[in-house]
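my questions concern the predicted model and sequence given below.
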Amino acid sequence: MRAIRGLRQVLRRSTTRSSSLCPTRSNSLSLLATALVVAMPATAQAEQSTRFDIPAQDLAQALDLFARQSGVQILYPYRMATGRRSAPLHGKMSARQALARLLRGHDLAVASFTGHVVTLRASASPPARPHAPRRPVPTPSRVTHPVPLPPPAPAADILVTGRAAATPLSAPELSYALTEIDADTLARHGHLSTADLFRQIPGFWVEATGGEASNNIRSRGIPTDGYSSVALLEDGLPIQYDGGLGYLNTDQVFRVDATIDRVEAVRGGPSAIFAPNAPGGSIDFLTRNGLHDPGYTISAAIGDFGYERVEGFAGVRVAPHLGIALGGFYRADDGLRNPGFRADQGGQVRAGITYDDGSVRLSANVKRLDDRVILYLPVPLQFGDRGDVQAIPGFDPLFDTLAGPNNVHVAFKTPAGPQDFDLSQGTHSRITFYSLTGRAALGERSAVEVKARLRTGTTTRNGLFPIGRPSTGADYLANAWPQLAAAFPGAATAQIRYAESGKPLTPQSNGNGLVVGANLLAVQLPMDEFIGDARFTTRVDHWGDHDVALGVTYADTSLRYDRQMSTVLLDVTGQAQRLDVVALDGAGRQVGALTDNGFVRYGSLFDAVSLHASNLAVYLADEWKVTPRWRIDMGARWERTLIGGGVEGAVPVDLGDPATLADDAVLSCNGVVRRIDRSFAGLSGTVGINYHPAPATGMFLRFTRIARLPSATEFSALPDRTDEAIVPITMWEAGLTALHRHWTLSIVAFKTDFARLPFIDHRFDPETNTYIDRISIADTTTIGLELSGHADLFGPLQLDVQATLQDPRYRHFNFVELVDGAPATRDVTGNQLIRVPKLSVRATPSLDLLAKKLRISAELVHYSGRYADIANTQRLPAFSMLNAHVNARLTDHLSLALHGTNLTNALGLTEGNPRTGSFDSGVAGARYFLARPEFGRTVRMTLNLSY
């Protein structure tokens, strides 16, 4: 009977370098490195003669090729094979003889050899390896010791992101760019947030300055914020189907902890075929389980900003095919910018069970997140005499925030009575996820896989959002005086006082005499969501080898969006205090006030929205191996979304207090609901070609055409808008991958075009204390180059580099503005996309010392200049930062890590203040402005114990 080509399964553990770099994998025999299964009789297979043609190469790759040519399943500890050079093997011989020749001179021996399965183990006396190449050794975040393999051992769970089949490919064989980050690297770098982790991915521009959640990420010049164009997945299934929901980014409901095994990030390529809302890429977090990754880990961390964190994982194989796992974290801190109250506090817990007998795999887990984190927003800054960005006296932009105790538990006045606003809630997510996956083999060529996730819970978002720009108290009073004089005829003068103490504001009060407006915003977002994905895969041998996948994804999302906001006046200082603006008569007696308890306007925003979205997607993909050196990967996705719901209208209400103007126009519901009933559908497709001339070299070319569908929350404020439509996205990319014993290199060139994309200028007007919107339909185009590489330089010195060079531009973009009171059209075609740098570089030199028990590394980061607005009037200067990490292996089970970030206290601005206007920020020529900088210097230490 003819041998059937089976599935090669590899549990890959890689370093932070791109998947186009050399992978590293498990150091335990229990983590199976390769399994090739063929349908051949067990008897005599080991002794029959077979022609072998295996060139000299990495021993792990040679063993893979041996298994493919001999038709046996081979199990071995990957780390003991990778990095070793095999001898060439050519000729006709038995599988036993061939394997003996491959293992000659290496520290691997045959533990058992049956007709179907070969198991290798470490030999008793490993020989010297004088020619073994140096490889980076990760500092152990956990140590996994071999455990006895049950007979037969279950195949390791393989999830390869962005592909039709589960059969892994080597990096040079891929037709797209993939970056992998393993658990050791997650621990080694000690990321402060999920978004901070993504800084290691070439082509991604990450703004991680919002704190642990609510950050922004952009990929390859894609001009949308949040996670609206980059999908976050967990075990191959979206964490949130639409990552760009208003006020509900995916990273608000996701945390990285010890239950995460590794991360695979697809940049562009086929991500939009297999994942929703993913033209820029998809990032898959693969979890640990007790069956394939048993062991115990516990770690404790402290930091210089009151940071305290404990996390752990316990995985146990309770039967040959059954494992259970439990893990999670708890963390509390005073804030990277101290608000005067607990900034972050909470954690999550996950429990899971896994069954895998080699043909049937079932996994279920429950995860509960109850965590609140502060949202850091723009801070006051000033331009120096030479145009350089400087701190304002009395406010440290690296460590201060306007949020503070003075705005915790203040009352909003509403027509229904006072309502408490609690700033300390920040972004508080109380979410439960129920996940279930199953896979069943249908013969030896086909399989069906089903994944489902149910999410239920509520996210609260309370924040202090600065508006406008800082001004002197005198300037503010001058602007407010006409309104005060008209409302209170007996007024002779006006004064700014502190709301609680009644003391007047002076330059000595806060060190600068400046004031700034802010919105106290409270949003409630209860949400229930079901996501299901079913996929059929099969292998077809016709005109080459085809791995084909046909799948369907369904999502049902129900969301409430309840938002209230009031506007206050603050002094410019850390932990700012509310200010009152009062009108005085000639004798100095108060005759009225612009404000009330520091509130300039109660109810300056009101929304009550109910949304429902139903998504159905069907996708088809084919990985076609035309010849041993040529591959063609094709995929298509058709998706339809139905968006429904209702938006309740708002009406201004005068609460009737004659002593203040703050309650004259409080927005409240009017009982009139405007319905939302929209439907959109589109077809996306991609084709990639890979040429693999040698085992260590690969090249690819890919074309992708994507139909981006509108998001449900794009109708929450404007239910009748007609500008929303399918946005066509065209992407080209070409890449080269080269692997060497002492260096690796990945280069990817890309071009991204967006057409007919709506841009909204959502600007808060301090004069009327309301938001003003304007919309423009425009195109964008970006060309760029991504580079990722590793080099063993000399001795213990190594270097890792990730860099992105791009030119992101607006096309066919114009908008209308008022010039001297008359409307005028302004053309900004050719301007640089906002906030995205043309050049970003991350260079990480490292030293492995003391027999690789000590690793010292530095991160040198540089970003070129950017702009805060589409008109390119507010420039965000280029900046560089220095981070450092020390990782020490104290014993086989104990490790210590030290992390220092922004050691030089660089003042790097990542964004301006969107509330002043994204079309034109209006700060040109102004001395004072608002922007969000990187955090100041932090130092953290983590002690990790693993078994």
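Done, it's in. Numbering: from 1, shown residues only.

every contact and neighbour count from this point should use C-alpha atoms.
Fine.

was I right to think residue 289 contacts residue 353?
Yes. Using C-alpha atoms under 8 Å, residue 289 is in contact with residue 353, at 7.3 Å.

looking at the two, which is more packed in?
Set side by side, residue 289 and residue 353 show more neighbours around residue 289, with 31 against 21, by other C-alpha atoms under 10 Å.

and that one, what element?
Using DSSP states H and E, residue 289 maps to neither a helix nor a strand.

tell me the SS of the closest residue to it other than its chain neighbours?
Nearest residue to residue 289, sequence neighbours excluded (C-alpha to C-alpha, 6 or more residues apart in numbering): residue 325, at 5.6 Å. With DSSP: H, G, I helix; E, B strand; the rest coil as the basis, residue 325 sits in strand.

same question for residue 483.
helix.

repeat for residue 500
Assignment for residue 500 (three-state DSSP): coil.

and residue 341, that's in a strand?
No. Counting by three-state DSSP, residue 341 is located in no strand; its state is coil.

how much space separates it from residue 284?
34 Å (C-alpha to C-alpha, to the nearest Å).

out of those two, which sits in the more crowded spot?
Between residue 341 and residue 284, residue 284 has the larger neighbour count (other C-alpha under 10 Å), namely 25 against 16.

check contacts around the more buried one.
Residues near residue 284 by C-alpha atoms under 8 Å, 6 or more residues apart in numbering: 161, 232, 233, 234, 235, 236, 263, 264, 265.

now the second one: closest residue in space, sequence neighbours ignored.
Spatial nearest neighbour of residue 232, chain neighbours left out: residue 283 (5.0 Å); criterion: C-alpha to C-alpha, 6+ apart.

second structure for comparison follows:
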Amino acid sequence: MKLRVSIAALCGAAISALAVPAYADESKDGDRLTAWEASRAPQDDSGMIATGVARARDRLDSATSTSSLLEGDITRIAPTSLSELFRNIPGVRSEAGVGTTNGSYTIRGLPLVSSGAKYLQLQEDGLPVLEFGDFLALTADTFTRADLNVDQIESIRGGSASTFASNAPGGVINLISKTGEVEGGSILASAGLNYEGYRSDFDYGGHLSDTVRFHVGGFYREGNGPRHIGYTADRGGQIKFNVTKDFTGGYIRFYGKVLDDRNAMYLGTPISVTGTNSDPHYHDLTGFSANSDSLLSRYIADSPVMDENNRLTQFNVHDGLHALSKAFGLETKFSIGEWSISEHMRYADQSADASFLFPIAIGPIITAPALAGAPGGSLVYASGPLKGQNITNPTTINGNGIAVLTNPIHIKFRSANNFTNDLRVGRVWNFGGGDLTTTAGLYTSRQEFHSDQAVADALQDVRGDGGSALFDVVKADGKSVTQGGFLDFAGPVGSHVSRDVDYTVIAPYGSVNFHRGKLALGASVRVDTGKVEGTIRANEPTDVQTIDINGDGIISDAERTFAFVPFSRDMPVNYRYHYVSYSFSTNYRWSESLSSFARYSRGARAGAERLLFSPAISRVDGSLLNKKAGYDPVKQAEVGLKYRNNGVFFNLTGFWAKVRETNTQLQPDANGFTTQQLVSRGYRAYGGEIEGGIRRGHFNLTGNATVTNAKITAAENPALVGNKPRHQAALIYQIMPQYDTERFTIGADVIGTTSSYTQDINELKMPAYTTVGAFVQIRPIERVELSFNVNNLFDVKALTDVSAASMPANGVTLAQTLYGRTISTALRFYF
């Protein structure tokens, strides 16, 4: 495996580095914290903030809304994915439960029209993982993992991010790595107790001399994952390292990462719904748990399709999403006279293969023959232990009588490579009896998006524990309509596509901040210019051919439907966009412990991949037919109050936002089939956010809550104007009480949301829910820690997405839920 070779090489380099004599003074080494001591030291995230600001500064002197999750918080939460972890960040709405990757995120009422993260940027060590976080099936968390390398996760929310990051008007979440300040490291072994999942983590760092330090760490994991699917789906890991040379007035750091990891993608869960639109009741189908089962199955694997060269191939759904990343970068800060200069660059060689099932319709299995164009036909199992047997009891099969029309989808992301560079120059001037801080910078990036997509249509029954199987539809004359459970090998029209598009961003920016006494005034501006060029192509209804895939000499209806994309149908993409972002702020520090701020900002987010194949782009020359579609502007205002004193802190912020959005959205059509549609809308949101905490002796309590009032202000369908955006709850909240002693730590992580609408027409609701996580850490002896974690302790059915727009006539729909109860344990040794 490439990962093992890469890890071996990097470990060898690390061992060689450790062999270098350390010339540091012994007394100085003795003053440094060890990893064990650092883990037991009181953790405080209320001091300095470095993400999304011109230079690091005290939070009470910064007109920003910021938060941090420290390493101790992360290990206690024990998340299975970043989307689970980000549920703990104030203001962030994280739709988790889809697997390790492909989470969907938004912030402070900004719309989540599609999947991924459009207005919220995910960064590693200050640079974006992907320039755009909402590529279809390829989100920024595809190439990002939280492990023992992470020192803390900083978040900045609101308009201040508009001018210090491109394409991040809503905010930034930044995973910050350890860099060797602490001596030593740890090894952690963890395992699921009620699910199959095994993982080993390690990290180690320290000083090679007084001026040279390093850190290296990583993980490897394997298992079925939190849902019962019947095969090993999660397998792989990563390794990261960095080396820092400190010198007078600055430092220079080199760092790298190798990621080779695969995971299952859980997209859509069958569920029963009764009651009314305003008071629905969601229940498990007989033999299938929405919390712990999946349509992924040991009996559904190979799917024949045409590849990017129009040759017959097949992909294996069991491969899931396989992400590969090799990244290296440089970061340096130094001074020349009164000027401070920073340079931060990273190149990432990134690719992925995504193989998954995407269910698009659900109903009684007895209606399958009519759906396949063979009314009165019979049903025969096409896979699994009953393959070849007739389904004689369709109305009661598996105890539920339900079937799903699903799309086996394969997307080969040949390149998601990106290069980012951020050069910044600053100086503090004595001016008017105060400090005038000026900063000028230039951000450049190039993001590749080269992919090939193939889709088929298949029929499967609904059975839990990874036991779902495909079935065939046979006409009354005995001729099969389907082939091996596949209704066709074309999928929806236009779903076989190739994209070879490159995005270039150039963004000069600058800021001024005047600080005198208790008052600070700030202003910043950023000018983004983007160039998008490449080619795209997609199949038309007539682009199909016949292939006798089983070689039996009999051509079934399905075998006549292999979709392909003619190379002669390349369409150009060639357009530019340009927008200006700005932000104005004031901060007043009333006392050592109290400050207030206000800010007004305008930012934007480029349209990116979601515009391809849409009417916004000319199919003749690739230009923008609708210039406004090139980017979506976001206007925001904030006022806030911050307090910090004697173990108590709270941050109270009021916010307002106005958004214009062009995007594609998955919606149910009149027949209940999930389809992709172009939407062009306006949104408005306002509300309040509170975050606080108190530490008294061994007891610590933190929490946050966000109240949001959002509505659609303009839409392609006038009937939607005035409605609430789908999935937007009026309240989301999180509370974490802990009791920490030398020998043990015990606590809980309570996260909840009020109800919301499944779709923008505002008919069917998703109920409110509260999940409770519990954790216990036991330290029987020094340097040893045993922990137990339970997520979703009470196995609550927490829905984050429902495909139906109103109460379905057949009483079933497709949904996305958070994981049910998962129990894990871990043993950690410090050295």
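All right, it came through fine. Just so it is clear, the structure is predicted and the values come from calculations on it, not from any experiment.

all strands of the stretch 1-150 of structure 2, in order?
With DSSP state E, counting those that start in this stretch as the criterion, the stretch 1-150 of structure 2 has strands at 48-49, 57-58, 65-70, 92-95, 104-107, 120-124, 127-128, 150-157.

using CSV, please lay out those together with distance to residue 777 of structure 2 and mean neighbour count.
What follows is the strands of the stretch 1-150 of structure 2, written out as CSV (distance: least, C-alpha to C-alpha, whole Å; neighbours: other C-alpha atoms under 10 Å):
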stretch, distance to residue 777 of structure 2, mean neighbour count
strand 48-49, 28, 20
strand 57-58, 32, 12
strand 65-70, 16, 22
strand 92-95, 26, 24
strand 104-107, 30, 25
strand 120-124, 28, 25
strand 127-128, 34, 23
strand 150-157, 19, 23
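
out of these, the one nearest residue 810 of structure 2 is which?
Residue 810 of structure 2 lies closest, by C-alpha to C-alpha, to one member of the strands of the stretch 1-150 of structure 2: strand 92-95, at 26.4 Å.

what range in structure 1 does that closest one sit on?
Using TM-score structural alignment, strand 92-95 of structure 2 corresponds to residues 204-207 of structure 1.

mean distance, that stretch to its aligned residues in structure 2?
By mean C-alpha distance after the TM-score superposition for structure 1, the fitted stretch 204-207 of structure 1 averages 0.7 Å away from its aligned residues in structure 2.

distance from that stretch to the middle of the chain?
9 Å (C-alpha atoms, centre = their mean, to the nearest Å).

again with stretch 463-475 of structure 1
On C-alpha atoms, centre = their mean, the centre of stretch 463-475 of structure 1 falls 31 Å from the chain's centre.

coming back round to it: I'd like the strands of the stretch 1-150 of structure 2 as CSV, with distance to residue 475 of structure 2 appended.
Converted to CSV, the strands of the stretch 1-150 of structure 2 look like this (distance: least, C-alpha to C-alpha, whole Å):
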stretch, distance to residue 475 of structure 2
strand 48-49, 67
strand 57-58, 72
strand 65-70, 59
strand 92-95, 42
strand 104-107, 42
strand 120-124, 51
strand 127-128, 54
strand 150-157, 58
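
nearest to residue 396 of structure 2, of the ones you listed?
strand 92-95 (33.2 Å).

and the contacts of the closest one?
By C-alpha under 8 Å, 6+ apart, the residues outside strand 92-95 of structure 2 that reach it are 83-84, 86-87, 103-108, 732, 800-801, 818.

which of those residues fall within helices?
83, 84 (DSSP state H).

counterpart of the residue nearest to residue 289 of structure 1 in structure 2?
By TM-score structural alignment, residue 325 of structure 1 lines up with residue 215.

how close does the equivalent of residue 179 of structure 2 over in structure 1 get to residue 330 of structure 1?
Mapped onto structure 1 by TM-score structural alignment, residue 179 of structure 2 lines up with residue 289. Per C-alpha to C-alpha, residue 289 of structure 1 is found 20 Å from residue 330 of structure 1.

then residue 904 of structure 1?
For residue 904 of structure 1, the distance to residue 330 of structure 1 - C-alpha to C-alpha - is 30 Å.

tell me the centre residue of structure 2?
In structure 2, the residue lying closest to the centroid (C-alpha atoms, centre = their mean) is residue 103, at 3.6 Å.

what separation do you get for it and residue 711 of structure 2?
Plainly put, residue 103 of structure 2 is 23 Å away from residue 711 of structure 2 if you go by C-alpha to C-alpha.

pull out the buried residues from stretch 458-466 of structure 1.
458, 459, 460, 461, 462, 463, 464, 465, 466 (16 or more other C-alpha atoms under 10 Å).
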